[in-house]
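Asks: heads up, no residue letters with this:
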């Protein structure tokens, strides 16, 4: 403790220096803590970016699966429509066999009307070719065939669009079997397409679940990044406050050091001025001349009058010793 007290007396700014060292040590500790938070923030950011890259890549996979299931569902709809159209064609053909051709009140489709007209035209043509009729009857048959032909021509585009299976009206039983087989085939394709759509839908559900997981992970890492960044910023704010105090203490130390240096410089200048000789300074030379004129003597090499007295005293002792030596030498010659 005595040593510390002596050091404080020798260095009046010791307390400031101790305070500065303590503050700088705290700032270094805070910087380490801030850097740790910054490192955690960077790691969280890198993890977030990696997860977001996976999410982006996985989203492309999900989009492909969605496009695939849409294509399969379009195929499902196509097979269902074809199956339904063939079944409708089959029902119309069966209705013709059951004798519904002449039912005027029955609602008939274009296909049924088309086939009915074609069958009627074939029957009239066969009658016209194989039997003899009068001019009047022949004219009526020709006009009827013309009207039927025009109507068949009107129905042909619509029938060609929706009639998927060509049937032989002369072999109705065989045509029914063909239509049933075609309808069953389309139904099987329809079922298979539904199964494939279900399989892809299962994959899509799994892909959606993984997508949601990746999104949640990305959000979690992002929140961690923000939290660590916030903590780092808070510590950095403390560092800035501490550095303001540190700079104040440094300024105080600098001012004290400058004051000491200024005092030492002034003191040394004063000492040098006092130690100057007449040859070095005109002011000193003038002072010496004034002293000589006033007192009649000057003293060189000393700072006080006793120095001159002591010098005179030492000079007397020297003369005495020299006289003693001379006496000894003369006595030796007489011998």
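Replies: Good, I have the coordinates. Quick caveat, the model's predicted, so the values are computed rather than measured.

Asks: C-alpha only now, for contacts and for neighbours.
Replies: Noted.

Asks: gap between the helix or strand residue 209 falls within and the chain center?
Replies: For residue 209, the host element (DSSP states H and E) is helix 172-274. Computed by Cα atoms, centre = their mean, to the nearest Å, the separation of helix 172-274 from the middle of its chain amounts to 6 Å.

Asks: Likewise for stretch 83-92?
Replies: 59 Å.

Asks: Mind listing what's buried along that stretch?
Replies: Using 16 or more other Cα atoms under 10 Å as the test for burial, stretch 83-92 gives 83, 85-90, 92.

Asks: ok, those vs residue 176, which is closest?
Replies: Minimum distance to residue 176 across the buried residues of stretch 83-92 is 6.3 Å, recorded for residue 90 (Cα to Cα).

Asks: Put this next to the first one:
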């Protein structure tokens, strides 16, 4: 039974070791994947900035082209609808009207008071409109438009539109190059993700196999083995106790009175109680006083015999 349990423990340890190795490999792969995702994010953020720059160049190009079309329309003598004019054209026309009114007020001395007041009122309205248009026009106003020289302004706008279009194409090309760099990184990311999932599944499988060894039946078997071990341990301790007690009793039996104070005391007590003690054979040593009297009497008889000679 113990051999079977030992074999099961070894199998469980093997499964746990496999699970540990799988977990270490999984963590290493996940760390590589995390670092790779950070690099991908940096490159994609860079690409996003480039795309935003391309869109800005595109918006400027479209606005310049819109201004150029309006100037061409005005050059041909057609009126543009106020609602379709670009912000820059509206601002240029407003500034030109303001300059014209201010110049007339300062130079025309024949203006009546009512006419001058009307022009001042219109000037105030135009200044308010200019202040309203300027923030919106600052983003797209690349060149100053001279409404007095439409042909020159159109040529300048066309050149600037071409420049913005080229900048847009260059930015999009740069963004495409970044994407080409990112694509293999995405493939590696997907591979690391799949490898991490595989190692995690291997980890889970090994842990389940290790836990499966500790099934209810195995736990019952372990309890039985532990119970037998406890019983054997108790028997061994009992045998050791009996052996110790036997050895101690033998040692106590072999002790002499000079080695055992308790034995010496018991013999002394026995001597005092009986008044005599037998040493060796059957001869008895009596009380000291009667014994001394008999010896003196016998010695006198022996002295009398010594006086006779044959």
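Replies: Sure, I can see it. All values reported here derive from a predicted model rather than from experimental measurement.

Asks: Could you work out the most separated pair of the buried residues of stretch 83-92 of structure 1?
Replies: 83 and 92 (14.2 Å).

Asks: Quick one: map residue 13 of structure 2 onto structure 1.
Replies: Mapped onto structure 1 by TM-score structural alignment, residue 13 of structure 2 lines up with residue 35.

Asks: what's the closest non-adjacent residue to its match?
Replies: Nearest residue to residue 35 of structure 1 in three dimensions, chain neighbours excluded: residue 232, at 7.3 Å (Cα to Cα, 6 or more residues apart in numbering).

Asks: do the same with residue 97 of structure 2
Replies: Nearest to residue 97 of structure 2 is residue 126, by Cα to Cα, 6+ apart, at 7.7 Å.

Asks: so that neighbour is in which element?
Replies: Secondary structure from DSSP H and E places residue 126 of structure 2 in helix 113-138.

Asks: where's whatever residue of structure 1 lines up with residue 43 of structure 2 relative to residue 202 of structure 1, distance?
Replies: Using TM-score structural alignment as the criterion, residue 43 of structure 2 maps onto residue 65 of structure 1. Residue 65 of structure 1 sits 10 Å away from residue 202 of structure 1, going by Cα to Cα, to the nearest Å.

Asks: Settle it for me: which of these two has more neighbours?
Replies: Regarding residue 65 of structure 1 and residue 202, a neighbour count based on other Cα atoms under 10 Å identifies residue 65 as having more, with 17 against 12.

Asks: and that one, which of the three is it?
Replies: Classification of residue 65 of structure 1 using DSSP: H, G, I helix; E, B strand; the rest coil returns helix.

Asks: Go ahead and confirm it touches residue 198.
Replies: No - counting by Cα atoms under 8 Å, residue 65 of structure 1 sits too far from residue 198 to count as a contact (11.7 Å).

Asks: hmm, back to that, tell me, how many residues neighbour the residue nearest to residue 97 of structure 2?
Replies: Every residue meeting other Cα under 10 Å relative to residue 126 of structure 2 is counted, giving 19.

Asks: Next, find the distance separating it from residue 94 of structure 2.
Replies: For residue 126 of structure 2, the distance to residue 94 of structure 2 - Cα to Cα - is 6 Å.

Asks: can you tell me which helix or strand the residue nearest the centre of structure 1 belongs to?
Replies: The residue lying closest to the centre of structure 1 (Cα atoms, centre = their mean) is residue 49, at 5.3 Å. Per DSSP H and E, residue 49 of structure 1 falls inside helix 14-97.

Asks: Next, the angle from the helix or strand following that helix to helix 14-97.
Replies: Where DSSP H and E defines the elements, the next helix or strand beyond helix 14-97 of structure 1 is helix 110-130. Counting by axes from the mean of the first three to the mean of the last three Cα atoms, to 10 degrees, helix 110-130 of structure 1 lies at 30 degrees to helix 14-97.
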